Structures are given as C-alpha cells and as structure tokens.
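Using only what follows, build the 3D model:
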Amino acid sequence: MFNGLGVSTDATRRTSTAGDPLGTHRVLDPPGALPQPAERLDADPSRRFETEIVVDVETLNIDAASFRQMEEASGGSPEGVARLVLETVARRGKQHNPVTGSGGMLLGVVRWVGSLVERRGVGVGDRIATLASLSLTPLSLRRIVAVRPASAQLDVEGTAIVFASAPLARMPADMPERLALALLDVAGAAPQVARLAGPGDSVAVLGAGGKSGLLCAAEARRRVGRSGRVIGIEASPEFAADLRALALCDHVVVADARDPIAVRDAVLPLTGDAGADLTLSCVNVPGVELSAIVATRDRGKAYFFAMSTSFTAAALGAEGIGKDVDLYIGNGYAHGHAEHTLALVREHTPLAELLASRYG
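This is a model prediction of the structure:
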C-alpha cells in the first residue's frame, strides 16, 4: 500500500525514510500544503523519518489567545478546555485552534532522533521545549492529566513529531520547568523589542502586565535608557500594581486596550502629544489594533505580537484614519531568542520572582 507521497505505508512502519525537512511528508490534507496551514497532519509516531525527532509530551503550553477562546467557548470549564483540545488533536493531528488559528508549544522528553537531525545536538532522554507552534507540530494525545488555567498549560500524555526545520531548546536547569516553558512560549517578544527600540525612544506596551508584555517592558526599559520613556497600558488593576512594583515603566495606566480613544488620551500627554515611537501590542483579545495605531506617532512603529491580532484590521485601520506608521507582524522566532529571553529574566530578579509566582 502506498500513501499520497509514493511511500509504502507498510514499509514505513518498519523502516525509516528521509522525509522533507519542512515536514510536508506529514501533510494529509490538502495535498501540497506546508504543515502549518494544512487542515490535517499524520501524527502517527510509529512511522519514522530521518528528518524528525520524536518526543514524549508532558505539557502543552497553549497560546494565550487560543486558551482564552476555548475557556469562553466552554463556559470557563477546565474540563471543557480539555475536551476541545482532545477533539482538535484527534481531528487535525495537531493542536491548531480552528477559531484563533494559533497553537502554542510543548515540553517533553526526546524518544528518538533521526540520523539527519543528529547535528541538532539533542539526544534520547533530553528534556526539550519546542519553539515552533503546535499549529504545525504533529501531535497525538492519549489523555489529558490536568488543566492549569492560570498558566494556560495542560499536563498530558502523548507523542509529538519535531521537523528538522522547527526550532527547539533544551530546558534550563536553573529555573522551574513550568516557568521556563511559559517564557519560551513568548521568547520572540523581547528580541524584537531589542531590534526596534533605541536610546531616547518612547515605548508604549499594550497589555504590559501580562507575560509577553512584561518581557517587552523589561527589554524596552534597558534599550531606551534614562532619556527614554516606557508606558505600560494594562486593563487589570492587579497586573498594573505588579507592573508598578517592578519599576519597569515610567508610567502605568489602567485602561482597556479595546478602547482606542482611552489609549490615545493616555499616551499622547505622556509623549508631548506626539505619540510613542514604538507601540507594542501584547493583548490576547481581538479588537485592539486601532489602539496601537492611534498611540503611535507619525512614522512611528506598531508591533503586533499577540496571535489574536487581525492584520487586515490593522492595515485598513491605519489607512482609514490617515496614519502613516510602520506595522510589524509578530514573529515568534528570532535568532537566539530562547537564550535572550532566559537571560533577560535571570538578570531581573523581581521580574523572575513575579513570573515564577504566576507560572512556576
């Protein structure tokens, strides 16, 4: 018997073949698609390809926007979230939320390493986190052991496939694994701020009290220097209080990022009525695109990190109000992003303690 790739399915259950480094050999539907946009993947771990790493999965760290959507869809029930995850994985062969289009990442132990990916430097028994989205990672689940809403993490029993092109990281030994997993989930945020913010800049962070927002505020603080300004916008009074205690921001404003007029009226007086040089949107709900745009100065930069962002709304929204700003699509990957983010947290003890209290 042969599959759509012309590979004997009987033979591949007994032997290994090369496979495509991008994972196209695991795509079931539609033919010719890459794994991320594909509707369905083959997650059968008994099939072995030399461009793959097989991982025994222990924890899924669900994307914040995806977890929130599943909570709302299930009436806030952890059991309902677990049911939705199991249904999605069974149907699609991956945790690819059909509503938000996002996934997350995972923690597990390496079971098998193909000969063509041995140079990646991980071996059987290593504890790793995947830095590629669950929306492109073949995944099979036997059961969900626990759901932890505070950290958007699920303890599970299952198996995942990591492709040759997918980034991953060994788990650090000097911090709790759940904390490290939470940080690695948003590891791309701080390096992007380091690229975009400079000395003397004004930086506004929407959702500054959340996980990625805290990392962005910390990176902005060290990039803009004494002459710069960091403004934190946070809807939760509790998270805003945490943010003030860290002293990362020159100003912390309690405001709903879904209200663009409130955000504009908070940011403009703090920036000489010009707007921020750089605005970072780290809010895990839809409808905040225009808030980031109106908070940004003419010819400034707006960076959308959250997967709840509608990039159509951002582009058309900027056009519609005649705002000439550069719009950046959030990229969860940057060279050395895992090491960058872990080092940032290690250097800031109060930040590490706060994050550990939430996610560790």
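
from here on, contacts and neighbour counts on C-alpha atoms
Will do.

The closest residue to Gly209 other than its chain neighbours sits in which helix or strand?
Sequence neighbours aside, Phe239 is the residue nearest to Gly209 in space, at 4.9 Å (criterion: C-alpha to C-alpha, 6 or more residues apart in numbering). Using DSSP states H and E, Phe239 sits in helix 237-246.

and whichever helix or strand comes after that helix, what does it pack onto?
The helix or strand immediately downstream of helix 237-246 is strand 251-254, counting by DSSP H and E. Secondary-structure packing of strand 251-254 (3 or more C-alpha pairs under 8 Å, 6 or more residues apart in numbering; DSSP states H and E): strand 229-234, helix 237-246.

okay, now Gly121: neighbour count?
10 (other C-alpha atoms under 10 Å).

actually His337, sorry about that
His337, neighbours per other C-alpha under 10 Å, totals 20.

And what about Ala150, helix, strand or coil?
helix (DSSP: H, G, I helix; E, B strand; the rest coil).

gap between the helix holding Phe239 and the chain center?
Centre-to-centre, helix 237-246 and its host chain are 22 Å apart (C-alpha atoms, centre = their mean, to the nearest Å).

Equivalent analysis for stretch 124-139, please.
13 Å.

how far does that stretch stretch from start to finish?
18 Å (C-alpha to C-alpha, to the nearest Å).

coming back round to it: buried residues in the helix holding Phe239?
Neighbour-count burial for helix 237-246 flags Phe239, Ala240, Asp242, Leu243, Arg244, Leu246 (criterion: 16 or more other C-alpha atoms under 10 Å).

One more, so I can put them side by side:
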Amino acid sequence: MASVGLDRVVEPEGVLPQAAWRLDASPEVGPDEVRVRVERLNLDAASFRQLSEKHGGDGAAVRAEVLEIVGSRGKMHNPVTGSGGMLIGVVDEVGPRSPLGVKPGDRVATLVSLTLTPLAITDGLAGWDGLSEQVPAEGTAILFGRSIVGVLPDDLAPELALAVYDVCGAPALTDRLVRKYRTEAPRSGAGEAVDAPSVAVLGGAGKSGSLALTAARLAGARTVGIVRDEVERAAIAEIADVARVADARNPVEVAAAVTDALGGPATITVVCVDVPGCEHGAILATAEGGTVIFFSMATSFPAAALGAEGLAADVTMLIGNGYVPGHAAFAVDLLRRVPAVRSLFEARVAGH
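Below you'll find the predicted structure:
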C-alpha cells in the first residue's frame, strides 16, 4: 500500500499527518515520496481571514505568524481554524516507488491540504506582503505515495490555476449531487423530471461559491447566489440565475432570501462562506429531504448537527472533503467554458 506519511509524524505518535502537531519536513525523499520545490502557497480563505483579523491587517505580523506556524509544525496548519491551503511548485525529485506519475521538472499543484504536507520555507517569505491569500515562497514540500497532485495546465497562469485548484472539490461535488437529484426526481409522462433541483450557494461570489454555482447551473439546477453586498451581486449576475444580498450569519434573512428567489427552500444548499456562524441559515434555507454541503473551514460541525436537531430539520449534511475523482480537470474546464467565471477569478488574482 502507498505510504500515508506516518514516517513523517514527529508528534504525537500514532496519528496520521493531518492530525499531527508536528511533521518532519526534511527534504530527503523516501522510496515513494516526491519532493516539490515550492513557488507559491495559497492559504485557505478561513485561515487567511483569521490571521488578518487577529493582526488588524498588519501584513508583516501575518507573515511572521505564518513563518512561525510552518517553522514550529513542519507544515502550514493554522491551529485556530485547523486549516491550511495548498501550493504550486516544480517537482525536484521522485522516489523510485512513487505512484504519483510525475517527473522532475513538472510544474504541479498539490491537491492535498497544507495541513498534512511536510513544508519547509527557506526565503523567510521575503516576497510576500502578508496582505493576500497567495504567498510567493521558496522552500520544499513532500508528497506521500497516497497523495494527489496535478500538473498545471499550459493555458492558465500558475496563479490562476492555483486559485482554481484550491477549491476544485466544491464544483465537482455540487455537480455530482445535482445530477443525483435529477436522476431520482419524479418524471412526467414524457420522461422529463417534474422539477429541476434548486441550489442556493452562500458565499456565491467567492472562489468555491462561484464555481459551485456554475457547476449547479450547467448540471440543470435553478440557482441562487447569496452574497454580502451589491458589488458581489453584480459580479455573479451572469453566473447565477438569481443573486440576493443577505448576511449569511443571519438565519432568518438567509432563509427569506432563498425562499423569495426560488419560490421555496433550496433542494441543495452549499456553504462557501469563510466566516463562522452560517450553519443555521443554511439549514433553514434547505427543503425537507434536501442536502446541505459545508465547504467552509469556518463551519462548526456541532453547531450544524445540534442546530438541525433543534429545528427538526430533515436534511442530509455533507462535509465537502475537497476530493472527488477528476475534480481538478472538472474545475479547470468550468473556467474555460464560462467566461464570466474566468473573469471573476482573474479579477480576484489581480486584486491580490
């Protein structure tokens, strides 16, 4: 069986790398490991927001804390949010038994979390101002035999590809779920589904949210994007069937916005908001027998479970784990097919 990185766990013993407090990030490559020369990190949105708010937007302080986390833990694993991000770089060395199918010189994106990736930073993050999720960096990262990695496409700038790969699990799982509901929906005499599923995305103007909206719409769902202001509402005008402004932390406001937009609660609600406190609004906005997908690392799973119980809500709640077979290629294809989504991503990357 391909290794899962147990040899890299320093403390505590007996856990997998993601659950470990500290990893061995030394650059020597094991038999089925791959070493990547790091070019850029992408901090996940919840982690970057927490760090930025903690330090009042002081980029130097954010940079110093990221360096401290990586230096002390051997990985980028925010101890407050429990999340990390991902990275791009160039393959340096490949162990003789690696099953990952990459070779030295390939420019790749790691499609696994930085919370389980041994990482060493060698440049002090000198090229990063601490004010954006994307972090120019030099160093090394290690991938295990049982990791996921993708070679970067030639037609996308590395920064753009990194932004897409960072959230590629969200659209793939949304697409899968919409198609499942469509397959199981009641049929008319002509064999057509009586009602198309409806999808509400909280945080619809963000990276994962905009891709989830696009995937749902292309899969045949009616869509509503819930956003925080009129600027974001305009940004997704061509992506969602309807966009509504609401505070995702206000359950009644969210439920009213979704119901007004769709004529009733959503079949599927996707949470892509990078702030805590959005669980109950998502549950209230979802129809009986529907599904809520939590893609935000700011989600409190006790709040979601106990909130659904307290509301007597018959909904299935899924954790978006970031991996669906073919998810990276699927997300890149969405970017290529839908100019409005590509424009949104390019503007976000340029803004960073």
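
Go through the buried residues of helix 237-246 of structure 1 and name the one nearest Ile261 of structure 1.
Comparing the buried residues of helix 237-246 of structure 1 against Ile261 of structure 1 with C-alpha to C-alpha places Ala240 closest, at 19.4 Å.

Aligned to that closest one, what sits in structure 2?
Matched by TM-score structural alignment, Ala240 of structure 1 corresponds to Arg233 in structure 2.

Quick check: its match touching Asp241?
No. Contact criterion C-alpha atoms under 8 Å: Arg233 of structure 2 and Asp241 do not qualify, at 11.4 Å.

where do the helices sit along structure 2?
Ranges of helices within structure 2 are 45-54, 59-73, 158-165, 169-184, 207-218, 230-235, 251-262, 279-284, 301-310, 327-337, 339-351, based on DSSP state H.

of the ones you listed, which approaches Ser83 of structure 2 most closely?
Of all those, helix 45-54 comes closest under C-alpha to C-alpha, at 6.1 Å.

Would you mind getting the angle between that closest one and helix 59-73?
Counting by axes from the mean of the first three to the mean of the last three C-alpha atoms, to 10 degrees, helix 45-54 of structure 2 lies at 120 degrees to helix 59-73.

Look up the counterpart of helix 45-54 of structure 2 in structure 1, residue range please.
Going by TM-score structural alignment: helix 45-54 of structure 2 matches residues 64-73.

Can you name the residues that contact Val81 of structure 1?
Phe67, Met70, Glu71, Ser74, Val147 (C-alpha atoms under 8 Å, 6 or more residues apart in numbering).

just checking, the fourth one touches Arg83?
No. With the criterion set as C-alpha under 8 Å, Ser74 of structure 1 and Arg83 do not qualify as a contacting pair; they are 9.0 Å apart.

Which residue in structure 1 aligns with Val149 of structure 2?
Checking TM-score structural alignment: Val149 of structure 2 goes with Leu168.

By how much does the match of helix 45-54 of structure 2 deviate from structure 2 on average?
When structure 2 is superposed, stretch 64-73 of structure 1 averages 0.5 Å from its matched positions, counting by mean C-alpha distance after the TM-score superposition for structure 1.

Kindly report the same for stretch 349-359 of structure 1.
Mean for stretch 349-359 of structure 1 is 1.6 Å (mean C-alpha distance after the TM-score superposition for structure 1).

From the structure, what's the count of residues near Ala187 of structure 1?
26.

Is it in contact with Leu344, as I believe?
No. Taking contacts as C-alpha under 8 Å, Ala187 of structure 1 lies outside contact range of Leu344: 10.3 Å.
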